[in-house]
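Peer 1: dropping a prediction and its sequence here:
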Amino acid sequence: MRNELLSPVEMAEADRLAIAAGPLDGYGLMRRAGEAVAAAVLARYPAATRMHVLCGPGNNGGDGYVVGRLLWESGVDVAMWVSGEPRAGSDAALAAADCPLEPRPLSALAAEPGSLLVDALYGAGLSKPLSGEAARAVQIATDLGLPVVAIDLPSGVSGESGAILGSAFRAATTVTFARKKPGHLLLPGREMCGETVLADIGIGDGIIAQIAPQAFENGPALWLPAFPVPVVDAHKYKRGHTSVFSGGPSATGAARLSALAAARSGAGAVTVLSPANAMQVNAAHLTSIMLRKAEGVADLGAFLADRRPSSFVLGPGFGVGEKARDFALALLGTGQTPDTGVEGLVLDADGITSFRDEPETLFQAARGFGAPGLVMTPHEGEFGRLFPDVADDKVLSKLAKARAASARANAIIVYKGSDTVIAAPDGRAAINSNGAPWLATAGSGDVLAGIIAGLLAQGMPSFEAACAAVWIHAEAGSRFGPGLIAEDLPLAMVPVLRALAESGVAAR
């Protein structure tokens, strides 16, 4: 897979391992990187006649010296602007010595409208805010509207978190190497990268395997081998049974959205569990979805014994309070045993908020249920209600926050947003990158919860099910486009699911 993500520290280790393994030394890798950037610049800006290359004192700057030389050899008018001298004897110093262009101090940077800027100042390893001459360079590029090609990451963007450190270049194209970094996908960094080009510079898959990264860009390569495809002799209960708890008579729509999404995602049977006073409302709107009364835990126990459902959704439109807590704790108290057949609970919206005053009760129950059968899908506000100390930590990235919450709760955490992060207690995490603004509509999250539960019901492992559901949900929204409302999403999933099913069959 090339969907692994490397932190800046892991990338440095990949460089070290690749150099130790050969045949390329450090300067050889640097030349490969510079060649990839120069090729990207010339391919995208073939008519450009004036380019400014900004070089820092480290390896990112060394890449810049290679780029400047190659562009100059291609006939481009290139100006080199440097911030600090490379360390004597370093690979960057070798690259600077091989570059025939006269370096000028970055503090004197003067660029013309219509020229192009190559940012080789700091890259992914930056850990402090840009200031001084570097910040001035950002302002010049911004004021003139210059197209920027960034090496590794736009200077000013944290490779670890995607945070803007003071100020940052907004690149039209970013060329990175071997694997992407979290900062390429996490907001606001993702918006600063423009088109991200992943270049192969000779750091092979075997090197990445030695590092064994635990973060990934979410996509089918991560979970397609586990994606459920019905077999020839399948029947409805063999494909799993999902149940969704409904709210009262004035708040039933969210549960029905979840139920329909679970059915569309492949669950063979879906039941809405309704309070008595909402039975008629739900019955008037349900056709292929089954309906059953569930006033309290006793009704739930009878349903479990009678129908042995595989997964549950609790929270959409349900209401906040003791009843939600009772249902959640009762389900988690069953454990993942053959006697119940319950494989997972998706806790969303009101189900999450119901535990804001006693989160440890939920986490303790999740630890007793199994590994890990609880999936929680909080947006930022809901995340803060369950994990206030983690949410308030200004040092942690969204990726780190999701991982910390997952480990504490023994649950899969789907930390929603335009850069949704899915985290598992064992440290695995995925960052979603195909989100669409059209999904910012009421009921969208209810659909997502239903997709997760539908995949869980079919036996997909919880981390993979959550990752797949997030991607499918986003892909359906992206393909539908403007005008999308939540009711459109279950049907919009169909072509996405068809393509995945066909890919899954072909892969097997």
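Peer 2: That came through fine.

Peer 1: contacts, neighbours, all on C-alpha from now
Peer 2: Will do.

Peer 1: give the contact list for the most centrally placed residue in the chain.
Peer 2: In the chain, the centroid-proximal residue (CA atoms, centre = their mean) is residue 431; its distance is 1.5 Å. Contact analysis of residue 431 by CA atoms under 8 Å, 6 or more residues apart in numbering lists 182, 185, 186, 215, 216, 217, 218, 399, 419, 420, 421, 422.

Peer 1: just the ones in strands from those residues, please.
Peer 2: Members of these lying in strands (criterion: DSSP state E): 215, 216, 217, 421, 422.

Peer 1: now, which of the residues you listed sits nearest residue 170?
Peer 2: Nearest to residue 170, judged by CA to CA, of the ones in strands among the contacts of residue 431 is residue 217 at 21.6 Å.

Peer 1: one more structure, for comparison:
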Amino acid sequence: MLRAAMPHEILTPDEMGAVDRAAIEAGPFDGYGLMRNAGAAIAAELLRRYAGAARFDVLAGPGNNGGDGYVVARLLAEAGCLVGLWAQGAPRAGSDAAKAAADCPVAAKPFGDYRPDSESVVVDALYGAGLARPLDQAFRPVFRAIEGAGVPVVAVDLPSGLSGLTGRADGPCPKADLTITFARKKPGHLLEPGRSLCGELVVADIGIPQRVIGSRALNENLPALWAAALPAPSTDTHKYARGHVAVFSGPPTATGAARLSALAAARAGAGAVTVLSPPSALQVNAAHLTSIMVRRVESVSDVADFVSERKVRAAVLGPGFGDFDRLRETALALLDTAAAPFTLVLDADAFSAFKDAPASLFISAGASKARLVLTPHEGEFARLFSDIARDGTLSKVEKARKAAVRAHAVVVLKGPDTVVADPDGHAVINSNGSPWLATAGSGDVLAGIVAGLAAQQMNPFDAACAAVWIHAEAGRRFGPGLIAEDLPGIVPGVLKELFAGAAVR
């Protein structure tokens, strides 16, 4: 079943700092009050999960993250727990962290002397999302000792050394079993490898109200963002009112990808789906399809006539297509001639076809009345956006946003942490990805779901966000042994719960 709704806004470290300042100004909590609230939330979680622990070892840094650690150490000691405290630098005089250190009765020892034993639970309160540089190598011996001891690690805000913006750790960084953050998630909690390094993630309420957080251009991809826009048919609808999707087939030896996309589009609710097949593959496609129609096309003019006459609202081009010259010609013709509401979803071979001439695609998309959705994985992304892909200073979110602006398209940058971005700067990070989706044909199914939703006049950004989440949920539900053919059949069950207004995660 789908799970209860939760906050979806994601705050960068800089935005979180601004929210903290605004919350302090608005009251009722000052900075130290918020720090005490954070420490109390962490201590409560530790006592709930590790009630039988022999000792808690708190590692505290010199900033606010360390201040949270001092509060945790004090509260655990007051609860009767055996607590050790190791400090890496002293808090700045007069700071909230200094107040927390002064109130803590546990004597701090030098961080470099710390070595865990098998009975410890380690609380990593060294550095949080505010850290803007890699940790130096001096931290590595302690982190290695923690890893070698195999003890539980609970990170405050983020594992120390992990970038809250990019999700990368360019220096030493411990792997946490549990991470407790505050108010809202940061990009680094959801972008790999950060997602894996954080372990289980808990977002604690420390008294920052929603009015201070407000709406954001970056969100976690949760159904609360787009469920209301899912296209539910009315009682008097008919098949073409529910949208017509065209899927382009490749040659006889590579027709399966198109059929996967076509079936996914139909399962996503499109009223009619047609596979546009070259003459050589017509018999193969017809032999494997029942509810999906097949149409012979030999030229770009055939395609244009069909799209116009049959009121096609979305098309998938690329999966298994093969002929790069014809693919480029077809894509550009569709962008040049198709009228709104028409969405072109480019996947797979499309990225190789435009590798040497991406500008031609981007210029056509910018001038088109049609809407473009690109669904590359990291390698395919680099074929169209090589300079953006090479820029190591950018997060995955920033890469997708820059690409969306350049391409005049919705960009779905796939992976275990899929990012969807539109040219206006809106972006989501998907968090329900499943490793079972790493199988041939899975991306073809995703492209079909996007087209199926877009054909029902869901805007392309919402359609892409919904498709990514539904696709991942289908993979999660099936689990081990999943192959791409299994996915379309699971989609209706996910949609049924969404349409029924079930609580959504």
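Peer 2: Great, that's in hand. What you see is a predicted model, and the numbers here were worked out from it, not measured in a lab.

Peer 1: ok, back up a step: tell me the counterpart of the residue nearest to the centre of structure 1 in structure 2.
Peer 2: Matched across to structure 2, residue 431 of structure 1 falls on residue 429, judged by TM-score structural alignment.

Peer 1: any chance you could map the strands in the stretch 301-450 of structure 1?
Peer 2: Taking DSSP state E, counting those that start in this stretch, the strands of the stretch 301-450 of structure 1 run over residues 311-314, 344-347, 374-376, 412-415, 421-423, 429-431.

Peer 1: over to the stretch 1-150 of structure 2?
Peer 2: Under DSSP E, counting those that start in this stretch, the stretch 1-150 of structure 2 gives strands at 55-60, 83-87, 108-110, 120-125.

Peer 1: which residue range of structure 1 does the third one align onto?
Peer 2: Strand 108-110 of structure 2 lines up with residues 103-105 of structure 1 when matched by TM-score structural alignment.

Peer 1: against structure 2, what's the mean shift for that stretch, could you check?
Peer 2: In the superposition against structure 2, stretch 103-105 of structure 1 averages 1.0 Å from its aligned positions (mean CA distance after the TM-score superposition for structure 1).

Peer 1: ok so, going back, so which of the strands of the stretch 301-450 of structure 1 gets nearest residue 489 of structure 1?
Peer 2: strand 311-314 (17.4 Å).

Peer 1: let me know how buried residue 92 of structure 1 is, in neighbour terms.
Peer 2: Residues lying near residue 92 of structure 1 (other CA atoms under 10 Å) number 28.

Peer 1: before we move on, the earlier item: spatially nearest residue to the residue nearest to the centre of structure 1 (excluding sequence neighbours)?
Peer 2: Counting by CA to CA, 6 or more residues apart in numbering, residue 421 is the residue found nearest to residue 431 of structure 1 once chain neighbours are left out, at 4.6 Å.

Peer 1: any idea how far residue 65 of structure 1 is from whatever residue of structure 1 lines up with residue 52 of structure 2?
Peer 2: In structure 1, the residue paired with residue 52 of structure 2 is residue 47, using TM-score structural alignment. Distance, residue 47 of structure 1 to residue 65 of structure 1, by CA to CA, to the nearest Å: 21 Å.

Peer 1: so between those two, which is more surrounded?
Peer 2: With neighbours defined as other CA under 10 Å, residue 47 of structure 1 and residue 65 compare such that residue 65 has more, 34 against 9.

Peer 1: give the equivalent position in structure 2 for the more buried one.
Peer 2: In structure 2, residue 65 of structure 1 lands on residue 70 (TM-score structural alignment).

Peer 1: from what I can see that match touches residue 61, true?
Peer 2: No. Between residue 70 of structure 2 and residue 61 there is no contact under CA atoms under 8 Å: 9.4 Å.
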